[in-house]
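[1] Return a 3D structure for these sequence lines:
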Amino acid sequence: MRDITKLQCFTILCLTFFPTRAFSVDTLTSTQSLTNNHTLVSSPAQVFELGFFTPDNSRWYFGIWYKKIPVRTFVWVANRDQPLSNPSNTFKFGDQGSIVVVNESGSIFWSSNQTQAVHPVVQLLDSGNLVVREESNTDKYLWQSFDYPTDTLLTGMKLGWDLDANMDRYLTSWNNPNDPSTGAYSFKLDFHGFPEIFLWNNQKRVYRSGPWNGLRFSGVPEMEPLDGLSFEFANDQHKVYYSFSETNASLISRLIMNSTGYLQRFVWIESSQLWNLFWYAPKDQCDDYSSCGPYGMCDTNASPVCKCVKGFAPKNLQAWNLRDGSDGCLRNTSLDCEKDKFLPLNNMKLPDSTTAFVNKSMSLTECQEMCLKNCSCTAYANYQITGQGVGGCVIWTDELLDMRVYAEGSGQDLYVRLAASEIDNVASVGSGSGSDKTKQIIVVIAITVGTVIVLSGLIACFLWKRNLLQSLQKGKTEQRGLPERSQDLLLNEVVISSKKEYSGESNLDELELPVYDFGTIAIATGNFSDENKLGQGGFGCVYKGRLVEDEDIAVKRLSKTSGQGMEEFKNELKLIARLQHRNLVRLLGCCIETDEKILIYEYMENKSLDSILFNKAKCSLLDWPRRFNIICGTARGLLYLHQDSRFRIIHRDMKASNILLDGEMNPKISDFGMARIFSKDQTEANTRRVVGTYGYMSPEYAMDGLFSVKSDVFSFGVLVLEIISGKKNRGFYYANNELNLLGHAWNLWKEGNALELIDSSMHNSYSPSEVMRCIQVGLLCVQERAEDRPNMSSVVLMLSSETATMLQPKQPGFCLGRNPAETSSSSSRQEESFTVNQVTVTMLDAR
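    Now for the predicted structure:
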């Protein structure tokens, strides 16, 4: 046995006689061990701490976390899939020189399994890396935790492959925020072809980063170096990996694979003492892997989002028209090898590149020539984009999958192979002889005169048709005594008003929504029979229908006798057709004939949330995991409306009846008839036409007509508390009849008895810490002052991470609004929770 240094003797004495919580040293030798009562702390900056921990007092793990950050944030777990059952455990060197975690009986629960060392030491570095090395060699590691990441990528870690050692370093999610065991989601680099990173849900691709183009990943155009943070991608015959580094010592950043399937980058904000969500993916429908299928392009700025590449047409036209583009597109014209040409596509996320051919030294011209000679080549592009130019060659020989169009200045150029007949050849006008110029002038004059004649004819035809249509409309109005517009006029009005509202956006496409004839919808719904009625709202009924292609649909029919709803109908056409998110209901089409105004949606098997949540016979179907999924999904949908969609949208009527549930109880926000669009720099608006539902309205909106993203946040907070309790906010009275659900929840929270709020029908299916976190989020959202409420990005963060910093809530706003008898609303009260429309509020007393 080698001699023990004075420092090591001192450490052993400290362990024996002074059982403090943390060592002042960062190193253990082969003669030392670490028990549950002690931790190692990295040096010299003491950034990280190593030791045993338990998330639930029943399972024990050995891992690393940030020491100076007050919210316990774990970055690595050794025995994640083999928890220990009690706290009497030890970390030490084993007989073979490996570091091991053993229980009280000496059974090994985890081992590093590295080659035996002569004089090994284990050290925790300030980078968060736990290393085993020879005592005399500080530069060469025999083993390091950075080679075996769990769910977190830290600065200096490498995500990818060491090809010489055949080692793959990738992230895998926790099973849930309280369970470090390996979850369903992973983030792995595929080094084949043109390397890129994939997010997997078990064996299913969910998201793709796109290949590295020299500046960033092709699928992450917003990826820009932060002040103090830079990115690196290495790719040669020995290694392929991605990493990032912090050049500013004050910056703390981490990338995690979240247990709910999101890749997230967090940055620590010292002033507010919280982790700020800086970036996440997937964030929209176009981030979903191959959402538009082979040769389909996804564009969130278009409606619908899926487009076929020029020269291709939808493979399944029926599904395509119903906004399902997963089957992709087929060529219109067969290729003819060397006679083919190439169509340039700009600002693209390059296709799935795992089978692509790469040559780093070829020019783009050489790349085109090689692709043209290879009859199997379907597209080509540059290998890299750099500040000094472009270079290299990438060739695809398979179907082009998972393409996406970005805004101007983002993405990359892609050249797709098409039959020559599919590409328009536009002759350029150049200099020539006097005779040629004369001919060109004659051609230009002839074209100009012809164009004027054609336009004059079209204008005359348009005026004649308009006058004829107005005469017909006048006759119909006189017959029915009701003002009507034709289908075309109403759709045109919607498009025109859309353009006015969206005038801040460029390249706005007109509405591309399938229009059905009334007979088709009548047949699909059994002539709107009562057996097919799903429900009834303030503006009409909703029916279940089935198209002849066996496609189930939900049909919302505007009541003919209702004096309300036309503005809401047009609003829904303008908005929801352009919104694409997994937690928003899809609008499949519309029908506008004579006095019929109908919207067709995707059918949701489990109807609305309120039909189950507030039904004593059905509420037991919603165990806690399903309720938590509904809360999180609704939050993500609302975040998309407020922040990630093309326009900032305020829903204004968030409530349980507007949350629809599919066959797997996944939530989708519906009913955008009352929604309002904000410009990107607009924070709030004022209205005298207060719309929404009593019990969900924020105080400032109900009393003063002020609405903003924070009024939606208030409604979401009410919804969260209703989901947890299974009770409605409006119509709920406890022992003190002046308390609504918000007041009852607030009193329980102050008394430390918040878990009493839980719906008894959930039995023991819930996680207490998860429920408490949701109750706290709900109370933060319903605080009386709008400025105290969090925004939805913070809400999503607090729901998805148990390490997120959460403030203590202040008193909620108890305002329920007036009784309907006290308002000028024309709505009739059919149940305790109802929608009001066109109400002018003069004074409301909060209680």
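[2] C-alpha from now on. contacts and neighbour counts both.
    Fine.
[3] Give me the buried positions along stretch 637-645.
    Neighbour counts using 16 or more other Cα atoms under 10 Å place 637, 638, 639, 640, 641, 642, 643, 644, 645 of stretch 637-645 among the buried residues.
[4] which ones are touching the fifth one?
    For residue 641, the residues meeting the contact criterion (Cα atoms under 8 Å, 6 or more residues apart in numbering) are 647, 648, 649, 650, 651.
[5] Any idea how many residues pack against residue 543?
    24 (other Cα atoms under 10 Å).
[6] From the contacts of residue 641, pick the one nearest residue 13.
    residue 648 (62.4 Å; Cα to Cα).
[7] wait, what's in contact with that closest one?
    Here residue 648 is in contact with 641, 642, 677, 678, 679, 680 (Cα under 8 Å, 6+ apart).
[8] for the last one, helix, strand, or coil?
    Three-state assignment for residue 680 (DSSP: H, G, I helix; E, B strand; the rest coil): coil.
[9] picking up where we left off before, save the buried residues of stretch 637-645 as JSON lines, and put in distance to residue 604 too.
    Converted to JSON lines, those look like this (distance: Cα to Cα, whole Å):
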{"residue": "637", "distance to residue 604": "16"}
{"residue": "638", "distance to residue 604": "19"}
{"residue": "639", "distance to residue 604": "22"}
{"residue": "640", "distance to residue 604": "20"}
{"residue": "641", "distance to residue 604": "20"}
{"residue": "642", "distance to residue 604": "24"}
{"residue": "643", "distance to residue 604": "26"}
{"residue": "644", "distance to residue 604": "24"}
{"residue": "645", "distance to residue 604": "23"}
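[10] Just the ones in helices from those, please.
    With DSSP state H as the criterion, helices contain 637, 638, 639 from among these.
[11] Which stretches in the stretch 351-500 of the chain count as helices?
    Remark: helices of the stretch 351-500 of the chain, listed N- to C-terminal, are 364-373, 434-480, 487-501; assignment by DSSP state H, counting those that start in this stretch.
[12] give the contact list for the residue nearest to residue 815 when sequence neighbours are not counted.
    Leaving aside its sequence neighbours, residue 815 sits nearest to residue 846 (Cα to Cα, 6 or more residues apart in numbering; 4.4 Å). Each residue near residue 846 by Cα under 8 Å, 6+ apart is listed here: 699, 813, 814, 815, 816, 817.
[13] Go through these and say which is closest to residue 595.
    Looking across the contacts of residue 846 and measuring by Cα to Cα, the closest to residue 595 is residue 817, at 34.2 Å.
[14] so how far is residue 794 from the residue lying closest to residue 678 once chain neighbours are set aside?
    Leaving aside its chain neighbours, residue 678 sits nearest to residue 648 (5.1 Å; criterion: Cα to Cα, 6+ apart). As judged by Cα to Cα, to the nearest Å, residue 648 and residue 794 stand 17 Å apart.
[15] coming back round to it: select from the contacts of residue 846 the one having the most neighbours.
    residue 699 (28 neighbours).
[16] Another for comparison:
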Amino acid sequence: MSGAAALRACFTLLIIITIDFFATSATSSDTISANESLAGDQTLVSANEVFELGFFTPDSTNYYVGIWYKNIPDRTYVWVANRDTPVTNSSSSVFKIGDKGDNVVILDQEAATGTVLWSSNQTKANSSPVNPVAQLLDNGNLVVREEGDESSSSGFLWQSFDFPTDTLLPDMKLGWDLSQGLDRFLNSWKSPQDPSPGDFSFKLDFHGYPEAFLWDQGKKLYRSGPWNGIRFSGVPEMKSTSDIDFTFVSDQQQVYYSYEVNNPNMISRLTVNSTGTLQRFTWVEDSKSWSMFWDAPKDQCDDFGECGPYGICDTNGSPVCNCTSGFSPKNPQAWYLREGSDGCVRERELDCSSDGFLPLKGLKLPESSNAFVDMEMSLEDCQKGCASNCSCTGYSSANISNGEAGCVMWFGDLLDMRHYLDGGQDFYVKLSASDIVAYGGLVAQNSSTNGLGTLAIVGIAGGGGGVLLLALAAFLMWKRKTMPIRRGRNTEPKGARERSQDFLLNEVVVSSKREYSGENKPEDIELPLFDFNAIASATKNFCDENKLGQGGFGCVYKCRIEEGPVVAVKRLSKNSGQGIEEFKNEVRLIARLQHRNLVRLVGCCVEMDEKILIYEYMEHKSLDSVLFSKTKSSMLNWERRFNVICGIARGLLYLHQDSRFRIIHRDLKASNILLDGELNPKISDFGMARIFGRDQVDANTRRVVGTYGYMAPEYAMDGLFSEKSDVFSFGVLVLEIVSGKKNRGFYYANNELNLLGHAWKLWKEGKGLELVDSAVGDAYSMNEVLRCIQVGLLCVQEHADDRPAMSSVVLTLSSENPTMPHPKSPGFCLGRAIETDSSSSKHDETCTVNQVTVTILDAR
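    Got it, this is the predicted structure:
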């Protein structure tokens, strides 16, 4: 090669290296200028490598521009640009600053005119930037600004923080910029693999006394309660700490909520997921996983309007709905069947001259979008103002950060109140003068009254026979209203039914004392008692045409008792050797458990030999009747199956961790999962459940109960049960829901594997998708299916210690790209199964657990 040729080659190589250097430099920095762009695998990385921006694909078909955490292996997206308009080829599309320099766009670079595929909204009108740059900041905010202008956010020409997707990061604002007409709210993904806008959104309503609502399209699901100077009144767990500070600003220019993380080693985010749950996560570096710090709605009382107008929800009560003093149920029949959405009505009307106020402690303040707020008024003036306004129904202080300051008045019905043992604040509901005398409260202020009013004391200290008589009359009226309803005509000898009822329910309370020994005192169970004759009449004397199903306990019937709602009546068989213990167990447990994924017990009947439980009616009966039916299984598309799996997981997590008592179900199976009209799952049948102490890990029993095919190896072999035995049953359920096949009676050709063994074999061979039920069709998320199969296999591992806790299961199912361990061999049974689904059938069966053979008698 000549010297000239060598020189030209060196020069060409130098040019290539230089171009490559600058290209790499541009795409590995945190900033691009107006004449630069991103395409393909090129990304922006924030200065301290906290966040990264670039093209990504959640389903291998559509491409989006998004922002994610740079150094977290569990890829977590916090913002998506073109969620409505995905592109199909990232290499032919570019992300850059728009022509006007005050926004960002995605262009099709192969089109002759550079077609705009997506463009961000412009924030500032009439802006004319000279040298705009787009920069990804370490807080996750993508901003467009003038080059060299890094003073503050006020100088940003555009920023992604003004247009959130499903995630709220520290320093972001949830709420309104009224001067610019910006409404910053969270909107869920359609599904974990589809970033397009979903059905659920979390928005701040700035009207009245501002608060945030979780919406399912046009339906309110949950509200935070208004900001009281310290926290949202409906989030008692919300407390500023050394790690996190919360901020709420409300003035004529803006109304917003934000939070700040003070600990540089802490990563926190708030998100609304595709199933309609608000979740706050923190990253745990030791386990390399996200930990769920808080979620909502978490219980029945978080459901918006659960107890209707003037009703107060209390998860520590049974039933959870109670009317405010001075009010009674609007629909008594539905109320005593534990359907409280109709709420309560006043027993005595206000006269607008001598009304008073009843203080309510520890309350989530009522829905407040129509409330009147004056931060300058004192609480004394607030009382006077509410007393003098005939339309005012209650008042409270607006700020409790330094005592009580400011005034909030409510007009019209009081909705969505709940009581907290620890948290909430004082609220004063307006009552008539006679109710104030009866219940005790504040006499309304007038010009000659000083202070906050005079407390009307009821009882001996009431000061006068007239007051005492009024109090006694009011008490008798209240007692009459709260007595359980007895329907139908009684033909038994007088007192026989009452004696049998009292005997059984007293046994329940005595048992509760033993089981709940950790409590200071047991609480009586306020469960409505129904007349047997009324139930017999409603079921047409328990005829087969009203029968929903039958098991070892007896039969379940569908009926409407008098004019009440449709219910399911579970009649315990008189010939069953079991029964009384299971009946007492179910009454004392489920009457106290309140969760959207647990079936609701609305009453019972105990007359002589009759023992009957009355539940809310579930339109689609049990999961097994749909899942394993050739004609009905197509109703359960993948979205519904995934919702069923997540719902069962949340219900089981509540039993194990979030309920007042730790409950081990011990008989979790498809026939004990009921489906409502929208195919939402609810766990039922607590006859075999056991209560665990808070520090108790496991227990042993000589009486093995449950259903073969769902029983954990350690329980079936040794009678050892714990939360992890429920986890095993859940894992079996997950694999059954995915496959549409029963674990019992499923044997794969030649090698006689049951469903667990078959799923394990497919998983090891990388053929997990072959497990999917053909009734699902092709419309399913591969990532979701594989995640569910892996969760199922993790839950059915042979050794209990290897199985995850339900808190980890719920977190994994709700995460888009979770980090999960590889499952180990499941504990499964080999051999011929006896075709029965009843957990109460009595027979011998041979069960092999990893080649160890034992014979077990099912005691149920």
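[17] on that earlier part again, sec struct for the residue nearest to residue 815 of the first structure, please.
    Applying three-state DSSP: residue 846 of the first structure is coil.
[18] likewise residue 560 of the first structure?
    coil.
[19] For it, give me its contacts.
    595, 596.
[20] Aligned counterpart of it in the second structure, please.
    Mapped onto the second structure by TM-score structural alignment, residue 560 of the first structure lines up with residue 574.
[21] and after the longest strand seen in the first structure, which helix or strand comes next?
    For the first structure, the longest strand by residue count, based on DSSP state E, is strand 179-190. Going down the chain from strand 179-190 of the first structure, the next helix or strand is strand 196-201, by DSSP states H and E.
[22] equivalent range in the second structure for the next helix or strand after that following strand?
    Remark: after strand 196-201 of the first structure, the chain's next helix or strand is strand 204-208, criterion DSSP H and E. Mapping strand 204-208 of the first structure onto the second structure (TM-score structural alignment) gives residues 219-223.
[23] mean per-residue distance, that stretch to the first structure?
    On superposition with the first structure, the mean distance recorded for stretch 219-223 of the second structure (mean Cα distance after the TM-score superposition for the first structure) is 0.7 Å.
[24] ok, which stretches of the stretch 551-700 of the first structure are strands?
    Secondary structure of the stretch 551-700 of the first structure (DSSP state E, counting those that start in this stretch): strands located at 552-558, 587-593, 596-602, 648-650, 659-661, 667-669, 676-678, 684-686, 690-693.
[25] quick check: angle from the first one to strand 596-602?
    Right, strand 552-558 of the first structure. Relative orientation of strand 552-558 of the first structure versus strand 596-602 (axes from the mean of the first three to the mean of the last three Cα atoms, to 10 degrees): 150 degrees.
[26] Other residues contacting strand 552-558 of the first structure?
    With Cα under 8 Å, 6+ apart as the criterion, strand 552-558 of the first structure contacts 521, 525, 539-547, 565, 569, 596-604.
[27] check the fit of that strand onto the second structure and give the mean distance.
    Mean for strand 552-558 of the first structure is 1.4 Å (mean Cα distance after the TM-score superposition for the first structure).
[28] Now do that strand: distance to the chain's middle.
    Distance of strand 552-558 of the first structure from the chain centroid (Cα atoms, centre = their mean, to the nearest Å) equals 27 Å.
[29] With the fourth one instead?
    Centroid displacement of strand 648-650 of the first structure relative to its chain, using Cα atoms, centre = their mean, is 16 Å.
[30] residues in the second structure matched by it, start to end?
    Under TM-score structural alignment, the match for strand 648-650 of the first structure is residues 662-664.
[31] how close does the matching stretch sit to the first structure?
    So stretch 662-664 of the second structure averages 1.1 Å relative to the first structure (mean Cα distance after the TM-score superposition for the first structure).
[32] ok, now how distant is the most centrally placed residue in the first structure from residue 587 of the first structure?
    Nearest residue to the geometric centre of the first structure (Cα atoms, centre = their mean): residue 283, 3.0 Å. To residue 587 of the first structure, residue 283 of the first structure is 20 Å away according to Cα to Cα.
[33] Count the neighbours of the alignment partner in the second structure of residue 597 of the first structure for me.
    Matched across to the second structure, residue 597 of the first structure falls on residue 611, judged by TM-score structural alignment. By the criterion of other Cα under 10 Å, residue 611 of the second structure has 21 neighbours.
[34] likewise residue 219 of the second structure?
    Look at residue 219 of the second structure: counted by other Cα under 10 Å, it has 11 neighbours.
[35] Please report the distance of it from residue 201 of the second structure.
    10 Å.
[36] Ok, residue 350 of the second structure next?
    39 Å.
[37] what do you get for residue 603 of the second structure?
    36 Å.
[38] The two - which one has more neighbours?
    residue 201 (28 against 24).
[39] Just give me the match in the first structure for the more buried one.
    In the first structure, residue 201 of the second structure lands on residue 186 (TM-score structural alignment).
[40] Kindly report the same for residue 731 of the second structure.
    In the first structure, residue 731 of the second structure lands on residue 717 (TM-score structural alignment).
[41] Likewise for residue 394 of the second structure?
    In the first structure, residue 394 of the second structure lands on residue 379 (TM-score structural alignment).
[42] what's around the nearest residue to that match once chain neighbours are set aside, how many residues?
    Nearest residue to residue 379 of the first structure, sequence neighbours excluded (Cα to Cα, 6+ apart): residue 416, at 4.3 Å. Residue 416 of the first structure: 21 surrounding residues under other Cα under 10 Å.
[43] Test my guess that residue 416 of the first structure contacts residue 371.
    No: Residue 416 of the first structure sits out of contact with residue 371 when judged by Cα atoms under 8 Å, with a separation of 10.1 Å.
[44] Overlap of the contact sets of those two?
    Common neighbours of residue 416 of the first structure and residue 371 (Cα under 8 Å, 6+ apart) are 378, 379, 380.
[45] how about residue 309 of the second structure, what does it touch?
    341, 342, 343, 344, 345, 413, 414, 415, 416.
[46] And the furthest pair within these?
    By the measure Cα to Cα, 345 and 416 form the most distant pair in the contacts of residue 309 of the second structure, at 14.5 Å.
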